[in-house]
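> need a 3D model of the sequence below.
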Amino acid sequence: MRTGYSVETVRAAERALMDELPEGALMQRAAAGLAAACADLLGKVYGARVALLVGSGDNGGDALYAGARLARRGAGVTAVLLAPERAHGGGLAALRAAGGRAVPAGAGEPVLRRADLVVDGIVGIGGRGGLRPEAEALVEAAEGALVVAVDLPSGVDADTGEVRGAAVRADATVTFGAYKPGLFIDPAREHAGALRLVDIGLGPFLDGPPAVEALHHSDVAEMLPFPEPESDKYRRGVVGIVAGSARYPGAAVLAVAGALQGGAGAVRYAGPAADAVIARFPETLVTAGPPSKAGRVQAWVVGPGLGDEAEARRALEDVLAQDVPVLVDADGLRLLDTAAVRARTAATVLTPHAGEAAALLGLSREEVEAGRLSAVRALADRFGVTALLKGSTTLIADGKDTPVRVNPTGTPWLATAGSGDVLSGLTGSLLAAGLPGREAASVGAYLHGLAARTLGAAPITSMDVAAGLRGVWRDVARG
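As a prediction, the model looks like this:
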């Protein structure tokens, strides 16, 4: 899996490594990797016009030394210095010795407009807040060139993924030693472009767990539940679905569709949309009574399309009172009682989108979308649950000392009615099959996103996603 470490952890690792290396060796390693990535993007280095946007810190030094390497290969390299008196002295001398030149920021716009490639070395991983006006104007002048960010795009927060003002939008980001959390999380992720990690030797010095992690196929394959030779449908797990209403019967159908693809041996449905469910999925076990009278289940999914009537509230209370894992989504989230959730001993998974998370946390939707990492952590802590925050980057947190998981498979095409109902059913089925809350949420999000991606860059329906789950399950299992 890919892991992202906090700025504090990375800085401590850099200091420890520099104590064991000759002075300047670490920056030279970073510059070599940066120059190689720039050369790959250019294709032909000789004769290319390269502009370096250089701030006052080591980030600017990395850019200057990389520019010197490109200049020695025949590129025309010009450094635009935002703070000439504080530019990295060694890097600037190396650039000039290699045939490059430097100009002050006031003379930088013509250079940037002519550039084939621009290297963003304005602010490093310790930067906070958006770009200053002078830097913003220079970045705007670089429109049309390939932009490569050094470590992370200037103007984004390395630890949180927040963007509090103007920020560089890079075509690629070359990051050193370890990924930073913000590179995985929107809105910063949208600014990072393609990611390239340069190994500078930090690995042995990264002390403690990562802040975030993103699963690969092989990680998910190890978590998938498979039946044993002696399994029957009950041993494989039974997932109960409490969803749908007279107004929203389709939510029940979609949640059941997702659940049937999630590895459990059987799906029970308790609710008013039994006729619609049976018409589409005759293998479903249905009951007209309350959830607690439906029969044995290993996990419940409650909330999609449930409405907010008294009957919906009673159904939610009934489910939460049972000592099995429960996933709460959609309307169920609006009816939640915090104390009742925190009192549960079995696993609870909440799966809000940004608007629902905002209501649960007493924030605005804009605040949640701007600070997704802090929001998902707050949800997990406040309710004592596994929280899956849906959106442009889906995040999973469990309120423990574990990294927040970032789902790498999402696609904007999932922004379609009912897709969350399918995800809820799928994840609930994984809970019933025996996966812990964090793993069920992670695997569910991964497969759900992958199923949508395989349908291509075209409009999709939620039932298309459900139908695609079988194929992606098989592909992931094969590795």
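> CA atoms for contacts and neighbours, from now on please.
OK.
> now do the buried residues in stretch 271-283.
Gly271, Pro272, Ala273, Ala274, Val277 (16 or more other CA atoms under 10 Å).
> show me the contacts for Met463.
Each residue near Met463 by CA atoms under 8 Å, 6 or more residues apart in numbering is listed here: Leu254, Ala257, Val422.
> of those, which is the nearest to Ala266?
Distance to Ala266, by CA to CA, is smallest for Ala257 among the contacts of Met463, at 11.8 Å.
> that closest one and Arg268, how far apart?
Per CA to CA, to the nearest Å, Ala257 is found 12 Å from Arg268.
> among these two, which residue is more densely surrounded?
Ala257 (27 against 22; other CA atoms under 10 Å).
> how about the secondary structure of Pro352?
coil (DSSP: H, G, I helix; E, B strand; the rest coil).
> what's the burial count for Ala194?
Neighbour count for Ala194, taken as other CA under 10 Å: 14.
> my guess is it meets Ala172, correct?
Yes. Between Ala194 and Ala172 there is a contact under CA atoms under 8 Å: 4.4 Å.
> in helices, which of the contacts of Met463 fall?
The helices, defined by DSSP state H, take in Leu254, Ala257, Val422 from the contacts of Met463.
> need the buried residues of stretch 271-283 in a markdown table with distance to Arg114, can you?
Listed next are the buried residues of stretch 271-283 as a markdown table, based on distance: CA to CA, whole Å:
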| residue | distance to Arg114 |
| --- | --- |
| Gly271 | 65 |
| Pro272 | 65 |
| Ala273 | 63 |
| Ala274 | 65 |
| Val277 | 62 |
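> skipping adjacent residues, who's closest to the residue of the chain positioned farthest from its centre in space?
The centre of the chain is farthest from one residue, Ala97, which by CA atoms, centre = their mean lies 42.4 Å away. Leaving aside its chain neighbours, Ala97 sits nearest to Ala68 (7.9 Å; criterion: CA to CA, 6 or more residues apart in numbering).
> here's the other one to compare against:
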Amino acid sequence: MTCTCSRLPKEIPLRQAHTVAQVRAAEAALMAALPDGTLMQRAAAGLAATCAGLLPRVYGSRVLVLAGSGDNGGDALFAAARLARRGARAEALLLDPAKAHAEGLAALLAAGGRVTGDAGAFGRADLVLDGIVGIGGSGPLRPAAAPFATMARRGPVVAVDVPSGVDPDTGEVSGPALRADVTVCFGTHKPGLLIDPGAEYAGVVHLVGIGLDLPPAPVAALQHADVAALLPVPGAESDKYRRGVVGVAAGSARYPGAALLAVAGALRGGAGAVRYTGHAAEEVVRRHPEALVTEAGPARAGRVQAWVVGPGGGDGAEQALREALDTDAPVLADADALTELGRLGPALLAGRTAPTLLTPHAGEAARLLAGIGEHTDADTVAAHRLRSARLLAARYGATVLLKGSTTVVADPDGRARTNPTGTGWLGTAGSGDVLAGLAGSLLATGLGPLDAASVAAYLHGLAGRHAAGTGAPITALDIAEALPSVWRSLTG
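Here you go, the predicted model:
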């Protein structure tokens, strides 16, 4: 059966994020073709322009550069020199004077700036430039810089390329780190700016183009236009079967609500029909008369284009998961199905030719990791989101949607996407059941697991924001009911 839906163009305007190694290689190639210093001046010009826009006025404003060694400090010093030429009172606090960027420091002094040894200038500045550690750094702030992580500030802190103390490739924060109000990144986003906890330190991220020629990005984030291009659109000849049928094996006598919520998400995910199987059939059809219901289990429920298995599945989750995996349809495993998969290990997925999508939260991810001999806990998973999602995807041979404050979607080939939408109000019981149904429905329309998971997370996050409005508690059913509105907002 072929779904008559639109498909994503080959080239889409993803927000792309490249690794340090990729950026360094692209910078080296560009610098070889440009006069010395050109690339740094491009970066400094963009950085200075952003800083000028943050100040009520440049003339007379106090600007402090926290300058480390190397090019990151040089970018900040050259930017401060540009601001000094416009009348700013620019100072540089050199954290390692012997290794300060000589040309950048000379430019600052020539423009009327000065060097200070007074750490108190941090609290008096109208704007602070964090040029301590660039993309080449790793680990927490060094002792000389660590006090600035907790010091009171007067004006905004602008990070140069990445907040110091944040790992640019992963977003991991292993100790003290400087929290920025704005991060100006050069050439491309860095993965650590899109993934918590690093994203929490980045503030507003502003991209400055410097002419880099970069390879495909290993990490990306969909934007409105990308999601709109992926949403399934029925054709003139579509009927409920051509649009795709999603099967939902969820709920139990103890957790019938999980079935209702998973079906609610599935009904709003673009598939033409939802086929439910499980112990909550009566409750499902009472709440959702559109659903086709049976208690037969996935093996005898009828033909579907994708299965959602596990929400509130209880003791029947293992059998439902095995039956769904025995079909040739894509399978999304969530909740209790993930617990069973962690117990049984990745061998259960061996030999599957159809896609598998796993949608764990941090605790479930820890159980899946235990299934491959990696014993950890939910807090550690949350602190290493990208690493954990990629490891699970590679070892289980499945696409992984790791839920959390930053949702990360990882493919077995190492590609990853982060989700830019959401709200803390999404942390409510049943929210994940709605997400599972939504993602499974998108799978049934014909989207691949990476796209289905990314689009579902995006829509789910927008629906949470829409339901919460200016800030109010919401329920999982509120999220499901907001999905048509946010879908229309994207396509309109």
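> tell me the one of the ones in helices among the contacts of Met463 of the first structure nearest His216 of the first structure?
Using CA to CA, Val422 comes nearest to His216 of the first structure of these, at 21.7 Å.
> state the distance from the residue opposite the closest one in the second structure once aligned to Ala266 of the second structure.
Structural alignment (TM-score structural alignment) places Val422 of the first structure against Val434 in the second structure. Distance, Val434 of the second structure to Ala266 of the second structure, by CA to CA: 7 Å.
> same question for Leu66 of the second structure.
Using CA to CA, Leu66 of the second structure is found at 51 Å from Ala266 of the second structure.
> out of those two, which sits in the busier spot?
Higher neighbour count among Leu66 of the second structure and Ala266: Ala266, with 33 against 24, using other CA under 10 Å.
> for that one, which residues are in contact?
Ala266 of the second structure makes contacts with Val246, Val274, Val434, Ala436, Gly437, Leu438, Ala439, Gly440, Ser441, as judged by CA under 8 Å, 6+ apart.
> narrow those to those in strands?
The members of the contacts of Ala266 of the second structure that map onto strands under DSSP state E are Val246, Val274.
> save the contacts of Ala266 of the second structure as TSV, and put in distance to Thr19 of the second structure and neighbour count too.
Formatted as TSV, the contacts of Ala266 of the second structure follow (distance: CA to CA, whole Å; neighbours: other CA atoms under 10 Å):
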residue	distance to Thr19 of the second structure	neighbour count
Val246	37	36
Val274	41	27
Val434	33	29
Ala436	30	34
Gly437	33	35
Leu438	31	34
Ala439	28	34
Gly440	31	37
Ser441	33	37
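> quick one: average offset of stretch 28-40 of the first structure versus the second structure, please.
Its aligned residues in the second structure lie a mean 0.6 Å from stretch 28-40 of the first structure after superposition (mean CA distance after the TM-score superposition for the first structure).
> what are the buried residues along that stretch?
Neighbour-count burial for stretch 28-40 of the first structure flags Gln28, Arg29, Ala30, Ala31, Ala32, Gly33, Leu34, Ala35, Ala37, Cys38, Ala39 (criterion: 16+ other CA under 10 Å).
> what range in the second structure matches that stretch?
Going by TM-score structural alignment: stretch 28-40 of the first structure matches residues 41-53.
> list the contacts of that stretch.
Counting by CA under 8 Å, 6+ apart, residues outside stretch 41-53 of the second structure touching it are 58, 75-76, 78-80, 82-83, 127, 158, 160, 184, 186, 208, 210.
> repeat that for 6 Å
Residues outside stretch 41-53 of the second structure that contact it (CA atoms under 6 Å, 6 or more residues apart in numbering) are Val58, Asp75, Phe78, Ala79, Val208, Ile210.
> ok, the first one touching Ala88?
Yes. Counting by CA atoms under 6 Å, Val58 of the second structure sits close enough to Ala88 to count as a contact (5.5 Å).
> next, count neighbours for the closest residue in space to Ser6 of the first structure that isn't next to it in sequence.
Closest residue to Ser6 of the first structure apart from its sequence neighbours, by CA to CA, 6+ apart: Asp159 at 5.6 Å. Look at Asp159 of the first structure: counted by other CA under 10 Å, it has 22 neighbours.
> check which residues of the helix ranked longest in the second structure are buried.
In the second structure, taking DSSP H as the definition, the longest helix is helix 449-468. Using 16+ other CA under 10 Å as the test for burial, helix 449-468 of the second structure gives 449-468.
> likewise for stretch 411-422 of the second structure?
Asp411, Pro412, Gly414, Arg415, Ala416, Arg417, Thr418, Asn419, Pro420, Thr421, Gly422.
> now, which of those sits nearest Leu386 of the second structure?
Taking CA to CA as the measure, Leu386 of the second structure lies nearest Ala416 of these, at 7.9 Å.
> wait, that closest one sits on Thr407?
No. Look at Ala416 of the second structure against Thr407 with CA under 6 Å: they stay out of range, at 10.4 Å.
> now do the longest helix of the second structure: which elements does it pack against?
The elements that helix 449-468 of the second structure packs onto, with contact taken as 3 or more CA pairs under 6 Å, 6 or more residues apart in numbering; DSSP states H and E, are helix 431-444, helix 476-491.
> take the ones you listed and lay them out in JSON lines including distance to Gln16 of the second structure.
Converted to JSON lines, these look like this (distance: least, CA to CA, whole Å):
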{"stretch": "helix 431-444", "distance to Gln16 of the second structure": "23"}
{"stretch": "helix 476-491", "distance to Gln16 of the second structure": "20"}
